[in-house]
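Engineer: Please find the sequence and the predicted model below.
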Amino acid sequence: MILGGELLSAFGSGATVSYLIVYLYKVCGVAVAAASVLLIVRALLAIAGAAAGGPLTDRIGSKYAAAITLAGAGIASLALASARQPAFGLAAASIVTALQLMCMPALDTMLAITVPQTRRQTAFAWRQTAINFGAASGAATAALVLSREPATEGLPLIYILDGASYILYAATILTFIRVGGRQNSLPQKPEDLDGSRSSSSYRRVFEDRPMRWLLAIVAIVVSVGFTQFEIGLPALVVNGGINPAALGWMYAVNAIAVLSLQLPIQRLVIGRSRGVVLGSAMAIMTVSWMLVVVSLGHGTALLVTVGAVFGIGETLYTPVVQAIVNDLALPHIRGRYNGAQAVTHTTAWLLGAAVSTAFLASGPSGTRLLFMACMATLLIGLPAAFRLQRALPAGLARVPDPASDSADRMASRLPERTEPDPSGDRNCPTPGSIIG
């Protein structure tokens, strides 16, 4: 049910993600300059929403946090669909963004506690597949609607679809999901090891040494990887005089690569070092940017190849990161662990966008320098993956086999990880250390 809901909400998001500025300009009468400023405001609201989503999830439970924020995002999206005034449109768009990010820690937490620990990574891989399929379907539907209807009528329609998808997902969670209620097993004394700090704060998350290394990897990969896929490559098309249709082909091939390779690759990496898997993802993304640097004049063929190569890196990166976050998480602050990952992702995206804008301001030469800088950053960041590997407790260091029924039975009888590992001792006892 969760994966079906993810597919549904991704369908709505995929239909609208490329059209916000166009909608505000054509339907609400917002000046292009003001709409562009909204992108910065939305990024800040996204960070705030992700940060608030963690504590909300831990306080009321992932089920109710997800349902409330999804329903709120749906209502705000429907309000945006009815907006015809600039102020109303800007306010509705801002609320949608904040609630979209606020629900992410709850959704990550809910999926993580729905499946046994040995199957978390596979569950997140399935979710990535569902999201990509839903987003691709939504984008195709939006293109079909807008090819038949004028923008002033078609754009509100796709935002109605977006709002409905969120509300239906919230209803599905409330009706069918039986896990994710409020945590009842809070520590009797919510104090840190020295008795001076709360065990239910974000500070507790950042004291977890493996988590710190993981967040460093997230910051690197998002800022010079995913952000440049969304900003740097479109700028390459503009500055390089490439046919804009090439972008559509690139994103289509990227989606096909993720959809077709996500699950086979997850089977391939079973038993492999998680640090090596993440390092491989970073290396593959480096190769994709190397292709850009050495082949700037090759147009559509270049972009299609880059989309496919980058997609392979995505399939390695995303499920591993989300599984490690939830394997490391203390049960009573799992929402904050997922919130920390969401905040890092969003902040890194904003930083990457700012840096890329500075490079791209100088035209085609700046585009080449941007991707060279991205390559260098990924290569410099590679040791972080191996530092993470050494910091992980022994039982969490390798990708588990989701088909291991005996491992699932053992995991179900063992307590979750109860304390962060500030020393990074790989022999720290955890459920995973017995599972192997």
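Structural biologist: Received it, and whenever you're ready, just let me know what you need. These figures come from a predicted structure and were not determined experimentally. Numbering: from 1, shown residues only.
Engineer: make it CA atoms for all contacts and neighbour counts henceforth
Structural biologist: Fine.
Engineer: Tell me which stretches of the stretch 201-350 of the chain form helices.
Structural biologist: 202-206, 209-221, 227-230, 232-240, 245-268, 274-294, 299-328, 334-360 (DSSP state H, counting those that start in this stretch).
Engineer: for the shortest one, which positions count as buried?
Structural biologist: By that I understand helix 227-230. T227, Q228, F229 (16 or more other CA atoms under 10 Å).
Engineer: Which elements pack onto that helix?
Structural biologist: Applying 3 or more CA pairs under 8 Å, 6 or more residues apart in numbering; DSSP states H and E, one finds that helix 227-230 contacts helix 334-360.
Engineer: number of nearby residues for I40?
Structural biologist: Neighbourhood size, I40 [other CA atoms under 10 Å]: 14.
Engineer: Quick one: residues contacting it.
Structural biologist: I40 sits next to L350 when contact means CA atoms under 8 Å, 6 or more residues apart in numbering.
Engineer: element containing it?
Structural biologist: Using DSSP states H and E, the element containing I40 is helix 32-60.
Engineer: Quick one: name whatever helix or strand follows that helix.
Structural biologist: Next element after helix 32-60 (DSSP H and E): helix 62-82.
Engineer: another one to put next to it:
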Amino acid sequence: MSLRRMVPGLPRQAWWILTGDAVSAFGSGLTLPFFLVYLHNVRGIELGLAGPILSVIAVAGLVGNPLGGLLTDRIGPRQAAVAGLVVAAAGTVGMAGVRSAWQGLVAAVVYGLGVAVTLPSFQALIGICVPRERRSQIFAVQYVMMNAGFSAGGLLAAVLVSASARSFVTLYLLDAATFLAFAALIARSPGGRVPGVRSPAPGERGGYRELLSDRLLLRICVLVVAVFSCGYAQYYSAYPVYAMEEGRLDAAALRLTFLANTGTVIVAQFLVLRLLRSRRRTRAFALSAVLMAAAWTAVLWAAAAGGAAGMAGFAIAMALFAVGETLMAPTVPAIVNDLAPDAARGRYNGVYSLATTLGSIAGPAVAGIALSAGLGAALFAAMALALGLVAVQALRLERHLPDAVNLVAADDRAAGERHEAGAGKREKAGAGNE
């Protein structure tokens, strides 16, 4: 199977926007992994203050996500995304000049607010730049490009960073430049009407109260909160601490397990997307939760095994988690965008983004309490159980979702088969002429 056949054929407008997202993710990879190191080691801010400053970035999403969704429906997704990216760039520049805790707090609020506004507007934008049957594809490609960009940024930062403040300032200015580059790409991206998709008309009125009547959206968002708090948030917070303390991994070995995760995402995403064609998104969502639960079970086994077996177990756990991510990426965001009326697409994505933010805030808080009490094993066991319950509830969504929303389209497979059949006929005709 050729790489060209595996990568979905998306319109030029979509590739233009996705490239900007990858550039922005590259910039975030330059700075986010070293955020606490920068504030504490370089700027001399106490860890007791630097930690909450980092948390403020996520907390800003509680305001920024709904605001971004509302702006998307009022002024349009392109304009809202550009505005959010410019604000995020301003916060990043502010972070480069931080000299005290209060300055770091202000910069983090501005940065977090800008990123949070951008997220629902960007999701709405890529949701309308392809027809309904291509939405799973575009969200899958977006997830791969985001991961690749973030990882590449982290690798470059590891080479460029030093103990000097100048090296960190350079990284933050580069990060700000990537936000502005993304804004420019969105602003200048080719437009054009997409068949079967109506762009929401800016200025249409409406708030979030009407969305409360959509119980299906709310059920999905509750499950998203659970997946992010029990899955993604633990990957970033509890897993590194537990793997190093209980699993006795050193920093180099831990990086290898993260590499196993990122590599699996990049390699597996397009293969998973092909396997999902003509299958139900809710079942992929359920399987995603099951695989994340299996990953945490493998983490528990690896910590008990120790040594080379333990190292292999942690790598396998991260690969399992990665496959779960590749199942989540093309399914749930696509469901939300398919459910959304054109006039409320921004707010639907705002609610979905808010659910991811709530999970990202709650997960580390629970992890911190459990790990400080020496209950790491109990934490991962509980998270695995909770993810299993999410899988059950995801399957129950099937009876409420119409097939047009729940099924991953197979149009491109049919097109590929027609292309192959045509090529075969041409070969036979050529042989006959000979």
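Structural biologist: That came through fine. Just so it is clear, the model here is predicted, and its values are computed rather than measured.
Engineer: Drop the TM-score for these two in here.
Structural biologist: The TM-score (TM-score structural alignment, normalised by the length of structure 2) is 0.86; 391 aligned residues with a CA RMSD of 2.0 Å.
Engineer: thinking again about what came up before, out of the buried residues of helix 227-230 of structure 1, which is nearest to L78 of structure 1?
Structural biologist: Here the nearest of the buried residues of helix 227-230 of structure 1 to L78 of structure 1, counting by CA to CA, is T227; it sits at 28.0 Å.
Engineer: Could you find the counterpart of that closest one in structure 2?
Structural biologist: By TM-score structural alignment, T227 of structure 1 lines up with A233 in structure 2.
Engineer: and the gap between that match and G368 of structure 2?
Structural biologist: A233 of structure 2 sits at a distance of 11 Å from G368 of structure 2 (criterion: CA to CA, to the nearest Å).
Engineer: Equivalent analysis for R74 of structure 2, please.
Structural biologist: 39 Å.
Engineer: With neighbour numbers in mind, choose between these two.
Structural biologist: Shown here are R74 of structure 2 and G368; by other CA under 10 Å, R74 has more neighbours (22 against 16).
Engineer: Excluding sequence neighbours, find me the nearest residue to that one.
Structural biologist: G203 (4.3 Å; CA to CA, 6 or more residues apart in numbering).
Engineer: Doesn't the one you found belong to a helix?
Structural biologist: No: counting by DSSP: H, G, I helix; E, B strand; the rest coil, one finds G203 of structure 2 to be coil, located in no helix.
Engineer: for it, what are its contacts?
Structural biologist: Here G203 of structure 2 is in contact with D73, R74, I75 (criterion: CA under 8 Å, 6+ apart).
Engineer: Between the residues you listed, which sits nearest S100 of structure 2?
Structural biologist: So of these, ranked by how close each gets to S100 of structure 2 (CA to CA), first place is I75, at 36.3 Å.
Engineer: residue in structure 1 matching the closest one?
Structural biologist: So I75 of structure 2 corresponds to I60, using TM-score structural alignment.
Engineer: hang on, isn't that match packed against G181?
Structural biologist: Yes: contact status for I60 of structure 1 versus G181: in contact at 6.9 Å, counting by CA atoms under 8 Å.
Engineer: picking that back up, I'd like to know which of the buried residues of helix 227-230 of structure 1 is nearest to H332 of structure 1.
Structural biologist: T227 (31.9 Å).
Engineer: so what's that closest one closest to, chain neighbours aside?
Structural biologist: Closest to T227 of structure 1 by CA to CA, 6+ apart is W349, at 5.6 Å.
Engineer: So what's the residue count around that neighbour?
Structural biologist: 24.
Engineer: quick revisit: tabulate the contacts of G203 of structure 2 (a markdown table), appending distance to R248 of structure 2.
Structural biologist: Listed next are these as a markdown table, based on distance: CA to CA, whole Å:
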| residue | distance to R248 of structure 2 |
| --- | --- |
| D73 | 50 |
| R74 | 52 |
| I75 | 52 |
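Engineer: For R398 of structure 1, find the nearest of the helices of the stretch 201-350 of structure 1.
Structural biologist: helix 274-294 (5.2 Å).
Engineer: In structure 2, what stretch matches that closest one?
Structural biologist: Residue span in structure 2 matched to helix 274-294 of structure 1, by TM-score structural alignment: 281-301.
Engineer: how close does that stretch sit to structure 1?
Structural biologist: Aligned to structure 1 and superposed, stretch 281-301 of structure 2 gives a mean residue distance of 1.1 Å (mean CA distance after the TM-score superposition for structure 1).
Engineer: quick revisit: where's the match of I75 of structure 2 relative to A373 of structure 1, distance?
Structural biologist: On the measure of CA to CA, I60 of structure 1 and A373 of structure 1 end up 43 Å apart.
Engineer: for A407 of structure 1, same thing?
Structural biologist: For A407 of structure 1, the distance to A373 of structure 1 - CA to CA - is 43 Å.
Engineer: which of these two has more neighbours?
Structural biologist: In terms of neighbours (other CA under 10 Å), A407 is the more surrounded of A407 of structure 1 and A373; the figures are 20 against 16.
Engineer: Check which residues of the helix or strand harbouring the more buried one are buried.
Structural biologist: Secondary structure assigned from DSSP H and E places A407 of structure 1 in helix 405-412. Buried residues in helix 405-412 of structure 1, counted by 16+ other CA under 10 Å: A407, D408, A411.
Engineer: Give the burial count for R274 of structure 2, as a bare number.
Structural biologist: Counted with other CA under 10 Å, R274 of structure 2 comes out at 18.
Engineer: I figured it was touching R5, is that so?
Structural biologist: No: counting by CA under 8 Å, R274 of structure 2 stays clear of R5, with 9.9 Å between them.
Engineer: quick one: stretch 315-333 of structure 1 aligns where in structure 2?
Structural biologist: Stretch 315-333 of structure 1 maps onto residues 326-344 of structure 2, going by TM-score structural alignment.
Engineer: May I see the buried residues of the matching stretch?
Structural biologist: Quick answer for stretch 326-344 of structure 2 (16+ other CA under 10 Å): 326-340, 342-344.
Engineer: Pull the residues that contact it.
Structural biologist: Outside stretch 326-344 of structure 2, the residues that reach it (CA under 8 Å, 6+ apart) are 73, 123-124, 127, 132, 135-140, 143, 198-201, 204, 206, 217, 265, 268-269, 272-273, 281-282, 284-285, 287-288, 345, 348-349, 352, 405-406.
Engineer: Could you rerun that using 7 Å?
Structural biologist: 73, 127, 132, 135-137, 139-140, 143, 198-201, 204, 265, 269, 272, 281, 284-285, 288, 345, 348, 405-406 (CA atoms under 7 Å, 6 or more residues apart in numbering).
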